[in-house]
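**Student:** model this:
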Amino acid sequence: MQIPNLPDIIHYAIPFFVITVILEGFIIAKHSKKKYKTKDAITSITMGIGNVLVGLISKVIVVGAFMLVYENFRVATIPFTWWAWLLIFFLEDFAYYWNHRIGHRSRFFWASHVVHHSSQEYNLSTALRQTWTGSFFSFIFWMWIAFLGFHPVMILMQMSISLLYQYWIHTELINKMPRWFEFIFNTPSHHRVHHGSNPLYLDKNHAGILIIWDRMFGTFQPELEEEKVIYGLTTNINTYNPLKIAFHEWIAMLKDAFTAKTSLVNKFKYLIKPPGWRHDGTGVLSEDMLREWKEKNKKSQN
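**Tutor:** All right, here's what the predicted structure looks like:
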């Protein structure tokens, strides 16, 4: 099977990212009542540059793992044909959904993904605020695609396409897309919900390209006019320091695991349980916040 030489489209897209971030910043500063926080944007861009540099190292591990599975355990050999690209579009997006969803429901994975949610702003620069650690292990959610027989080159290309698609949805300049588009695809409106710290919006809309997975698996939440999105974390870190942004949750998680006066099993649970979990039952999870929010709104309506 001839393997095509496919470009790294993320690297080629960097000039586009820079131009559109500047353009959006100019539009917001000129026409929006909301102040554009340049320092926050610079921090997000710094995190993005760090992600690209770290990726030069982690990609060796990712490619090696995919090739190991593909060369030794694949059950078929999928050719580089149009129908294979169509099929991997859905398979990769499905893998991304579960990677993203677990990234919110397991603190170990959240420790890297929290970086992307740490900004209290929502604009194109926020899309560039990426993890420096997640690429070393998150690839496990895509390994089954190599097992099916898709070449690692195809998998990596489709992962890049998904990441590139998700760039444009990080904006408030686009309100709603056409109804049919909103039903099938991830959009700025859907993704604004995902970045919300409102109890109603927590752990919702984990889509990459297709919002259909959230609709199918019960994690879809539309953006409501009466519930304005509050961006950031339920407890914001309030820093522009890239090192703190990249590693603050890792430090907090390991501190909880090692200092908790409890059994080894419970210590391990600090790594795999959702953010907010505590062994003594005093922790507050996203579902607890949602339940309290619903009760409070129910009382206010009566």
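
**Student:** all contacts plus neighbour counts: C-alpha atoms, from now on.
**Tutor:** Will do.

**Student:** ok, now which ones touch Tyr36?
**Tutor:** Residues in contact with Tyr36, defined by CA atoms under 8 Å, 6 or more residues apart in numbering, are Gly25, Ile28, Ala29.

**Student:** check Ser112 too.
**Tutor:** Thr131, Trp132, Thr133, Gly134, Ala246, Phe247, Glu249, Trp250.

**Student:** equivalent analysis for Thr239, please.
**Tutor:** Thr239 is in contact with Ile245, counting by CA under 8 Å, 6+ apart.

**Student:** what's the helix or strand for it?
**Tutor:** Taking DSSP states H and E as the definition, Thr239 sits outside all helices and strands.

**Student:** to check against the first, give me the structure of this:
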Amino acid sequence: MESFTELLLFVTGVVVVISLIEAVVLSRNKNAATSFAWYEVWISLFDLAVRRLMALLPVSLATPLFSFVYDHRIFTVEINSALMVFALFIGLEFCYYWYHRASHRVRFFWATHAVHHSPNQLTLSTAYRLGVTGKLTGTTLFFAPLVWLGIKPEVVMLTLFLNLMYQSWLHTTYIPKLGWFEYVFNTPSAHRVHHASNVDYLDANYGGVLIIFDRLFGTYVEERADEPCRYGLVTPTTSRNPFVVEFEHWATLIRDVVKAKSPWIAINHVIQPPGWLPNGGGEMTEELRRKSKEPNACKVASG
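**Tutor:** Have a look, this model is predicted:
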């Protein structure tokens, strides 16, 4: 476990240094359409620092949950062959896909994950802005099936860490499409779509290392030259206060639950997608796409 912690700190340090080098280069680009926003980098560094401090506290739901599930495992699996490594990789990727999809489609999980999507520019520093409340929301439940099957919790966590490290390089705007690689693996092009707030791009490309589960379950959307990505949230976060960025979605969720006219409506505010309203007319992805296709949508948008 100590070696895992050292690996985590080392790799995280490398990612941060590379992101800062990128930030310096981008900030000096005189030909950029928009000026580089350094405050986005500082908020990401704040998020990372707080999460590292929280790692020192016994507040995670992962440890007790994984411990309980492993005690009741149905097998004991040893990762001692290439075939088992491949099976673990595919299993983790499958679990990650559903965790990531739920993080967009269940408002309770979105309240944390929205922090990752809050930057209005896409840079390498976006990769480590993950939301400081992640350890408290029980998202490890999505990876518990691997532990229940008999894989040691520390092996699952290491594999998840490697999966997230792969994704660091995806948060770029200057790497083009990569040919055949796009059909199997998650790429910067696919991930640009994932971070875009364009109506046509919402809720797409959830994969971690692979893109095959998006293709299999119908959530893959290709980046188009005629539809440039607009980064950030549908309702952009404009605050430079890191506490606002971290907790604004929790605040609005709690407000809606408290003001709900019935327990069932309160529950739905928690489990429905972001933008859900009890009487319709909200800003869920489906409603936004329907509105965008209405005859007067273009006139209203331009007006």
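
**Student:** can you redo the contacts of Tyr36 of the first structure as CSV with neighbour count?
**Tutor:** Converted to CSV, the contacts of Tyr36 of the first structure look like this (neighbours: other CA atoms under 10 Å):
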residue, neighbour count
Gly25, 20
Ile28, 17
Ala29, 14
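
**Student:** circling back to that earlier point, could I get the contacts of Ser112 of the first structure as JSON lines with distance to Asn205 of the first structure and secondary structure?
**Tutor:** Below are the contacts of Ser112 of the first structure laid out as JSON lines (distance: CA to CA, whole Å; DSSP: H, G, I helix; E, B strand; the rest coil):
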{"residue": "Thr131", "distance to Asn205 of the first structure": "19", "secondary structure": "coil"}
{"residue": "Trp132", "distance to Asn205 of the first structure": "23", "secondary structure": "coil"}
{"residue": "Thr133", "distance to Asn205 of the first structure": "23", "secondary structure": "coil"}
{"residue": "Gly134", "distance to Asn205 of the first structure": "20", "secondary structure": "helix"}
{"residue": "Ala246", "distance to Asn205 of the first structure": "23", "secondary structure": "helix"}
{"residue": "Phe247", "distance to Asn205 of the first structure": "25", "secondary structure": "helix"}
{"residue": "Glu249", "distance to Asn205 of the first structure": "22", "secondary structure": "helix"}
{"residue": "Trp250", "distance to Asn205 of the first structure": "24", "secondary structure": "helix"}
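
**Student:** kindly indicate which of the residues you listed lies nearest His116 of the first structure.
**Tutor:** Thr131 (6.8 Å; CA to CA).

**Student:** name all residues that make contact with that closest one.
**Tutor:** Contacts of Thr131 of the first structure by CA under 8 Å, 6+ apart are Met47, Gly48, Asn51, Ser112, His113, Val115, His116, Ala246.

**Student:** what's the burial count for the third one?
**Tutor:** Neighbours of Asn51 of the first structure under the rule other CA atoms under 10 Å: 20.

**Student:** Val41 of the second structure: neighbouring residues, count only.
**Tutor:** The number of residues near Val41 of the second structure, taken as other CA under 10 Å, comes to 23.

**Student:** show me what contacts the closest residue to Leu178 of the second structure other than its chain neighbours?
**Tutor:** Excluding the flanking residues, the one nearest Leu178 of the second structure by CA to CA, 6 or more residues apart in numbering is Thr187, at 7.6 Å. By CA under 8 Å, 6+ apart, Thr187 of the second structure lies in contact with Leu170, Lys177, Leu178, Phe181.
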